[in-house]
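> quick one, structure for this:
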Amino acid sequence: MSAPERIPPRGGLTEDSAVCELLAEGELAVRGRIREASNAVLYCAVELDGRSAACVYKPVAGERPLWDFPDGNLARREVAAYEVSRATGWDLVPPTVLRDGPYGEGMCQLWVEADPAEELLALVEGEEAGEGWKAIGFAEVPGGGAALLVHADDQRLRRLAVLDAVINNADRKGGHLLPTVDGRLYAIDHGVTFNAEDKLRTLLWGWAGDALTDDAVEVLGLLAAGLDGEGALAARLAGLITPEELDAVRTRVAALLRTGRHPEPSGAWPAIPWPPV
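The predicted model follows:
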C-alpha cells in the first residue's frame, strides 16, 4: 500500500476547505503532548483518503477554567478566531475546526513549521527602536538592567494587530507568531479572545494611535458586512461564541471604522501579556 500524500506545512496550501475537511473528518492519531502549554495540547497526525497532515488537537476536557472567561470554551474561541481570519482574506490563522477526537470535543488546527531564522522581536539598547522596528516598552534583563523591547515594523504584524483588536485578544505573545520559510506569517493560541469586555493585551502596540491602512479599512468594511444581521460570518460565529460576544465583535469593528485608527492601551490593566514571549 502506498504512503498517504502528506499535506505540506501551512504556506504551501491553496485550498483551506480541503484542509479543513481533512482536519474535521480524518482519522486522528495522538503522537505526543506539548507540555509547555497551560492546557492540554496534543500533537497529532490526521489522515483521510490518502492525504495526511500534522496537527494540534486541544480537547475541551483538558481546559482549565478561567474566571474572567466564564462563557463557552477555549476550543470554540480558537475556531471563531480562524473564521474571522478567513473572512479578512489575510489568512493569519492556520485552518482550524471543531471536531470530536480521542478525548472528546476539541479544536483541531493544522501544524505550522516556523522559520527559526526570522526575527520579529528583539531587545535593543537605548531609547529608540531603530529603523525597521517599533517600540513596545522597556523590559528587565539579567543583571538588573533594562532594554527596549521592539517588534518588527512588518505589514504582516500590522494586519495581525488589527485582527487582534477585532477578536479582543487578551494574550498576544511572541511565541504565538509563526513566520514560515515562504514569507508568510501565522498566529496561534486564540483561546482567550472574544470577551464582551475590553481585554486587549498584546505585544503589537507599535502602531497604537496610528491611522489604519487603506487595506485594513477595506477589510473591516467586509467584516462589518459579514457581521450584519444574517451575514455569513455572523452565522458561523453564532455557534461558537455567545450573542453578547458576537455583538461586541460588531461594536469593535464599528469603532475601528469610526476612529480609523489602531487602538491604544486603555490603562485599566497591564497592556502587555506576561510572560511576553
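> contacts, neighbours, all on C-alpha from now
Fine.
> all helices for the stretch 1-150 of the chain, in order.
Counting by DSSP state H, counting those that start in this stretch, the stretch 1-150 of the chain has helices at residues 16-25, 74-88.
> and the first one, what other elements does it pack with?
This points to helix 16-25. Packing partners of helix 16-25 (3 or more Cα pairs under 8 Å, 6 or more residues apart in numbering; DSSP states H and E): strand 42-48, strand 51-59, strand 96-101, strand 104-110.
> to compare against the first, here's the next sequence to fold:
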Amino acid sequence: MAAAPERALALLRGGELTVHGQLGGASNTVLYCTVALDGEQAVCVYKPVRGERPLWDFPDGTLAGREVAAYEVAAAGGWAMIPPTVLRDGPLGTGMVQLWVEPDPQQTALLALQDAEEAEPGWLPIGRAEVGAGRTALLVHADDPRLRRLAVLDAVLNNADRKGGHLLPAADGRLYGIDHGVTFAVPGKLRTLLWGWAGEPLPAEALEVLRKLGADLAGALGERLRPLLTGAEIAAARQRVAALLAGGRHPEPSEDWPAVPWPPI
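Prediction:
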C-alpha cells in the first residue's frame, strides 16, 4: 500500500486506529497498530506526542510533527522514500501515524563490515568500527542510487539520526527511511551513515528535485509545513536547499557536530 500513497493517506487519516502492543527498543513510545476503514485494513505505527522523551535540542512535543513534515518534503520532491505519514488523534491523543513497511530479508545488504583498508567495489566507506578483541573493520554502505537519494533528502531535512536500522528495503525494490523525529533543526545537525558521496557533485536527478523543492517550500509545501514546524525551521530548510543548489555537491561532515550516529544500527 505504500506504493499507493493517496489511498494509504485516506486510510491513515480516517480509519479506526486499534493498538495491539508497544514496540521495544525505542527511545519514545512506538505502538504497533492496525487502521481500518470501509472494509480496508493496514498495519501502522502510532507515536503519540505524550510518549515523546524530552530532548535538550528539540522543543517538547514536536517530534511527531517533524515526522509528518519529513514525509511531506519527500513526497513533494517526488521521492517516495518515507512511508505515508499523518498527524491525527488516537487512543493516547495526537500523534504521528505511519504506514508499516515490512523489510524484505531477501534484499541485498546495504551496510557491511569489511576486513580491508579500502572499500570493495560497489561499496563506499563510512569509517572504521571496533569489532572486538582490539580489532577494527571498515564500515561501508552500498553504492546504491536509492541510498544516494536518501542522503540528499537527509541533507534537506537536516536529519540528526540516520541509522542503519532506519533503512527498510521492501520486496518491491523500493527503499524506505523511517524515524524522522529529530529533523528540521535550524542549526546544522546532519548525522548519518550515508557519507560515501561526501563532497562529490550532486547527480542531475538530485538537482532537479532540489529546484522543485526550493519552489515548493516558498509556496504550497511551505504552507503545509506551517502547522508542523516553526517559521524559522521552514526558512532554514529553504536555505539548506539553496545552499545545496549553489554548491552543487553532497555535504561533508561538520567538525562541530558528531558525523555518525551512535549506535550506528
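> ok so, going back, who wins for proximity to residue 209 of the first structure among the helices and strands packed on helix 16-25 of the first structure?
Proximity to residue 209 of the first structure (Cα to Cα) singles out strand 96-101 among those, at 31.3 Å.
> equivalent range in the second structure for the closest one?
Structural correspondence for strand 96-101 of the first structure: residues 85-90 of the second structure, per TM-score structural alignment.
> distance between that stretch and the chain's centre?
Chain-centre distance of stretch 85-90 of the second structure: 17 Å, with Cα atoms, centre = their mean, to the nearest Å.
> quick one: contacts of that stretch?
9, 12-13, 17, 48, 64-65, 67-68, 71, 94-99 (Cα atoms under 8 Å, 6 or more residues apart in numbering).
> what is the nearest of those to residue 265 of the second structure?
residue 67 (19.4 Å).
> among the contacts of stretch 85-90 of the second structure, which two are most distant?
Within the contacts of stretch 85-90 of the second structure, 17 and 71 form the most distant pair, 20.0 Å apart (Cα to Cα).
> map residue 129 of the first structure across to the second structure for me.
By TM-score structural alignment, residue 129 of the first structure lines up with residue 119.
> compare the biggest helix by length in the second structure with the first structure and give me the mean distance after superposition.
Taking DSSP state H as the assignment, the helix of the second structure that covers the most residues is helix 231-247. Following the fit onto the first structure, the mean deviation recorded for helix 231-247 of the second structure is 0.3 Å by mean Cα distance after the TM-score superposition for the first structure.
> next one: residue 52 of the first structure from residue 28 of the first structure, what distance?
From residue 52 of the first structure across to residue 28 of the first structure, the span is 10 Å (Cα to Cα, to the nearest Å).
> mind listing the shared neighbours of the two?
The contact lists of residue 52 of the first structure and residue 28 share 45-46, where a contact means Cα under 8 Å, 6+ apart.
> of the helices and strands packed on helix 16-25 of the first structure, which is nearest residue 66 of the first structure?
strand 51-59 (15.5 Å).
> against the second structure, where does the closest one fall?
Strand 51-59 of the first structure maps onto residues 40-48 of the second structure, going by TM-score structural alignment.
> touching the matching stretch from outside, list them.
11, 28-36, 64, 90, 92-100.
> counterpart of residue 272 of the first structure over in the second structure?
Using TM-score structural alignment, residue 272 of the first structure sits opposite residue 260 in the second structure.
> I figured its match hits residue 164, correct?
No: between residue 260 of the second structure and residue 164 no contact is recorded; they are 10.7 Å apart, counting by Cα atoms under 8 Å.
> okay, and the common contacts of these two?
Jointly contacting residue 260 of the second structure and residue 164 under the rule Cα under 8 Å, 6+ apart are residue 193.
> about what we covered before: and the helices and strands packed on helix 16-25 of the first structure as TSV, adding distance to residue 135 of the first structure and mean neighbour count?
Output for those, formatted as TSV (distance: least, Cα to Cα, whole Å; neighbours: other Cα atoms under 10 Å):
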stretch	distance to residue 135 of the first structure	mean neighbour count
strand 42-48	34	20
strand 51-59	32	23
strand 96-101	32	21
strand 104-110	31	23
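> could I get those as JSON lines with distance to residue 5 of the first structure?
Shown next, in JSON lines, are these (distance: least, Cα to Cα, whole Å):
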{"stretch": "strand 42-48", "distance to residue 5 of the first structure": "9"}
{"stretch": "strand 51-59", "distance to residue 5 of the first structure": "5"}
{"stretch": "strand 96-101", "distance to residue 5 of the first structure": "20"}
{"stretch": "strand 104-110", "distance to residue 5 of the first structure": "15"}
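> tell me the contacts of the match of residue 272 of the first structure?
For residue 260 of the second structure, the contact set (Cα under 8 Å, 6+ apart) comprises 191-193.
> which one of the residues you listed is nearest residue 134 of the second structure?
For these, the nearest to residue 134 of the second structure is residue 193 (22.5 Å; Cα to Cα).
> for the closest one, give its distance to residue 223 of the second structure.
31 Å.
> so between the two, which is more surrounded?
residue 193 (23 against 13; other Cα atoms under 10 Å).
> before we move on, back to that, in the first structure, what residues pair with the longest helix of the second structure?
Against the first structure, helix 231-247 of the second structure falls on residues 243-259 (TM-score structural alignment).
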